[in-house]
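Enquirer: this is the structure alone, sequence omitted:
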């Protein structure tokens, strides 16, 4: 049984040798736990869903596997029993009722408001240098509009409204949304556009907002490096990326009392569930305030 399944993974699914080795190891480990010495001489019809559940409990308890590692082992069994069902070796897929373990959700990293205020003040300072204005405007738009990296790279100059008070963003699945542009950012945009014209940066038909010195659209990697450099230069610790600025945008809105559905619309999330992660940041902030302020937490009796 196992030999045929491994041959199927190699020949039909064309899995890498490392992946095939992992599948074999996971399945052999499960079968040994069931008491089978020869994995090719197993009556697979006798294996039950409850045995799989017991095995998961055993592995997570004795081997201290985290959810990701356990889910990978379960995935190997899931692939095996789908193949057994397809080949007629079993009549029911015993893995169907087995759910993957929930992985702990890591809170998105964000920049504290006190630190971000200083970064914004520096970015708002006008310069006559094209590259300086471009780089600081990139940081400002990530933080004040909450756009994704690909969305910002795809912005054209005609995506702004006539008075530059709103921006049309093309999101995932080519879905479009309108986000407001703050007055201070609007002035920055207008100044940047004047620099493009004055310094003849764009002599071609390129309509991109963010351009290289040669007048070409900035690539994703170029924008990423600009953001990372600007954030590190301003003393940001830990992650320094466009996505951190997007998370910072959403977290600061949540902390300021914005409605969750409004934040969902601004971020371009198709599901409210994706936006709800920012409520955890708010709760964590409240816990920290509580810990510092409440007399019981400060050691009072």
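Expert: It's in. Remember, predicted model here, so these are calculated numbers, not experimental data.
Enquirer: going forward, measure contacts and count neighbours with C-alpha atoms only.
Expert: Will do.
Enquirer: can you pull the contacts of residue 244?
Expert: If a contact means Cα atoms under 8 Å, 6 or more residues apart in numbering, then residue 244 has 108-111 as its contacts.
Enquirer: most neighbours out of these, which is it?
Expert: Within the contacts of residue 244, most neighbours by other Cα atoms under 10 Å means residue 110, with 23 neighbours.
Enquirer: can I assume that residue sits in a helix?
Expert: No. Under DSSP: H, G, I helix; E, B strand; the rest coil, residue 110 sits outside any helix and is assigned coil.
Enquirer: check contacts around it.
Expert: 244-245, 247-248, 251.
Enquirer: ok, then the element right after the helix or strand harbouring residue 266?
Expert: Here residue 266 sits within helix 260-267, counting by DSSP states H and E. On the C-terminal side of helix 260-267, the closest following helix or strand by DSSP H and E is helix 272-275.
Enquirer: can you give me the helices for the chain?
Expert: For the chain, the helices defined by DSSP state H cover 2-11, 17-34, 49-62, 67-87, 113-124, 130-145, 149-153, 183-198, 220-233, 242-255, 260-267, 272-275, 277-293.
Enquirer: mind listing what's buried in the first one?
Expert: Buried positions in helix 2-11, judged by neighbour count with 16 or more other Cα atoms under 10 Å: 2, 5-6, 9.
Enquirer: same check on the fourth one?
Expert: By neighbour count, and taking 16+ other Cα under 10 Å as the criterion, the buried residues in helix 67-87 are 70-71, 73-74, 76-78, 80-84.
Enquirer: another one to put next to it:
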């Protein structure tokens, strides 16, 4: 099983060009399934009974439907690979249904809460100015944190106010920068970033105190620290800021297709989750003001 998983992960790297985080997710899911098969003494991995027992085991462990659906998706991709490369029949998945998933609306911050968060970093210190710039760019572009911390100087066209991002599946997209983010970025690059430069810096835009690139884990800690200071500790994560970017654009009248391009979603269906938030707001307005609501 371990060898088959290694072959599959190698395929995802060399052929599919999947990101490191996606590979970790696949690796974790498949190892969990392999451990389950080993404990139960299952030898025929493609047996439909084996997979059904595994899904039942996940329910007993208390996993929510979203996690179970993700693990099932990982198994489907794995067995499809085995069918292509090893000739193993994967018809078992014709008999398996993914769990029905409720619509899970993303958490978002109000504009007032965004302003509150942005006001926390101390602009009189290099680290505070760097952090404010990162928050401004994050909210202005809706980038994923991994995309933000991996930005390099060549990704920006400051004259046109654009940032070029290499997202999931190595897909490039261009995103406009608002005036606030652009002004902070220009000043950061000219006056703040040079204070962090070292031989480790290369062309990374956002640097730590040793001159290397910030990690996504460290930036998550930074955001949580600022969220705690302004009383938003339970509300703020980097992805919540991405959701807030999308929701505020849509509420302001942005086109759904344009939003899809800026977020880097491969499917419009993924972007449409934000329309549910808009409908929820409309329902609140209707209930509040209609005389027969």
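Expert: Looks like it came in fine. Just so it is clear, the model here is predicted, and its values are computed rather than measured.
Enquirer: returning to that earlier point: tabulate the buried residues of helix 67-87 of structure 1 (CSV), appending distance to residue 264 of structure 1.
Expert: As requested, the buried residues of helix 67-87 of structure 1 are arranged in CSV below (distance: Cα to Cα, whole Å):
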residue, distance to residue 264 of structure 1
70, 32
71, 30
73, 35
74, 34
76, 36
77, 37
78, 35
80, 39
81, 39
82, 38
83, 40
84, 43
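Enquirer: what's near enough to touch the alignment partner in structure 2 of residue 148 of structure 1?
Expert: Using TM-score structural alignment, the equivalent of residue 148 of structure 1 in structure 2 is residue 144. Shown in contact with residue 144 of structure 2 (Cα under 8 Å, 6+ apart): 138, 238-239, 242.
Enquirer: list the contacts for residue 112 of structure 1?
Expert: By Cα under 8 Å, 6+ apart, the residues touching residue 112 of structure 1 are residue 248.
Enquirer: to which residue of structure 2 is it aligned?
Expert: In structure 2, residue 112 of structure 1 lands on residue 110 (TM-score structural alignment).
Enquirer: ok, residue 159 of structure 1 to residue 170 of structure 1 distance?
Expert: Distance of residue 159 of structure 1 to residue 170 of structure 1, computed by Cα to Cα, to the nearest Å: 9 Å.
Enquirer: again with residue 31 of structure 1
Expert: From residue 31 of structure 1 to residue 170 of structure 1 the distance is 50 Å (Cα to Cα).
Enquirer: and if you look at residue 218 of structure 1?
Expert: From residue 218 of structure 1 across to residue 170 of structure 1, the span is 17 Å (Cα to Cα).
Enquirer: for these two, indicate the residue with more neighbours.
Expert: Using other Cα under 10 Å as the criterion, residue 218 of structure 1 and residue 170 rank with residue 170 on top: 20 against 17.
Enquirer: and that one, what's its match in structure 2?
Expert: Checking TM-score structural alignment: residue 170 of structure 1 goes with residue 166.
Enquirer: likewise for residue 281 of structure 1?
Expert: In structure 2, the residue equivalent to residue 281 of structure 1 is residue 277, according to TM-score structural alignment.
Enquirer: for residue 291 of structure 1, same thing?
Expert: Aligned counterpart of residue 291 of structure 1 in structure 2: residue 287 (TM-score structural alignment).
Enquirer: repeat that for residue 219 of structure 1.
Expert: Counting by TM-score structural alignment, the partner of residue 219 of structure 1 is residue 215.
Enquirer: now the closest residue to its match other than its chain neighbours: how far from residue 219 of structure 2?
Expert: Closest residue to residue 215 of structure 2 apart from its sequence neighbours, by Cα to Cα, 6 or more residues apart in numbering: residue 149 at 6.4 Å. Separation of residue 149 of structure 2 from residue 219 of structure 2 (Cα to Cα): 8 Å.
Enquirer: distance from the helix holding residue 266 of structure 1 to structure 2 after superposition?
Expert: Here helix 260-267 of structure 1, set against structure 2 after superposition, deviates by a mean of 0.4 Å using mean Cα distance after the TM-score superposition for structure 1.
Enquirer: for that helix, name the packing helices and strands.
Expert: strand 176-180, helix 242-255, helix 272-275 (3 or more Cα pairs under 8 Å, 6 or more residues apart in numbering; DSSP states H and E).
Enquirer: what residues in structure 2 pair up with that helix?
Expert: Residues 256-263 of structure 2 are the counterpart of helix 260-267 of structure 1, counting by TM-score structural alignment.
Enquirer: list the residues that contact residue 232 of structure 1.
Expert: Counted by Cα under 8 Å, 6+ apart, residue 232 of structure 1 has contacts residue 240.
Enquirer: need the counterpart of it in structure 2.
Expert: Counting by TM-score structural alignment, residue 232 of structure 1 corresponds to residue 228 in structure 2.
Enquirer: just to revisit the earlier point, mean neighbour count, the helices of structure 1: which tops it?
Expert: Ranked by mean neighbour count, those are led by helix 242-255 with a mean of 22 (mean count of other Cα atoms under 10 Å).
Enquirer: residue 185 of structure 1 pairs with which position in structure 2?
Expert: So, by TM-score structural alignment, residue 185 of structure 1 is matched to residue 181.
Enquirer: surely its match and residue 132 touch.
Expert: No. Look at residue 181 of structure 2 against residue 132 with Cα atoms under 8 Å: they stay out of range, at 9.2 Å.
Enquirer: and of the helices of structure 1, who's closest to residue 97 of structure 1?
Expert: Residue 97 of structure 1 lies closest, by Cα to Cα, to one member of those: helix 49-62, at 7.5 Å.
Enquirer: I'd like to know which elements the closest one is packed against.
Expert: Checked by 3+ Cα pairs under 8 Å, 6+ apart, helix 49-62 of structure 1 has helix 67-87 packed alongside it.
Enquirer: what's the helix it packs on packed up against?
Expert: By 3+ Cα pairs under 8 Å, 6+ apart, helix 67-87 of structure 1 packs against helix 17-34, helix 49-62.
Enquirer: for those helices, which one sits closest to residue 163 of structure 1?
Expert: Comparing the helices and strands packed on helix 67-87 of structure 1 by Cα to Cα, helix 17-34 comes nearest, at 55.3 Å.
Enquirer: packing partners of that closest one?
Expert: Helix 17-34 of structure 1 packs on helix 2-11, helix 67-87, going by 3+ Cα pairs under 8 Å, 6+ apart.
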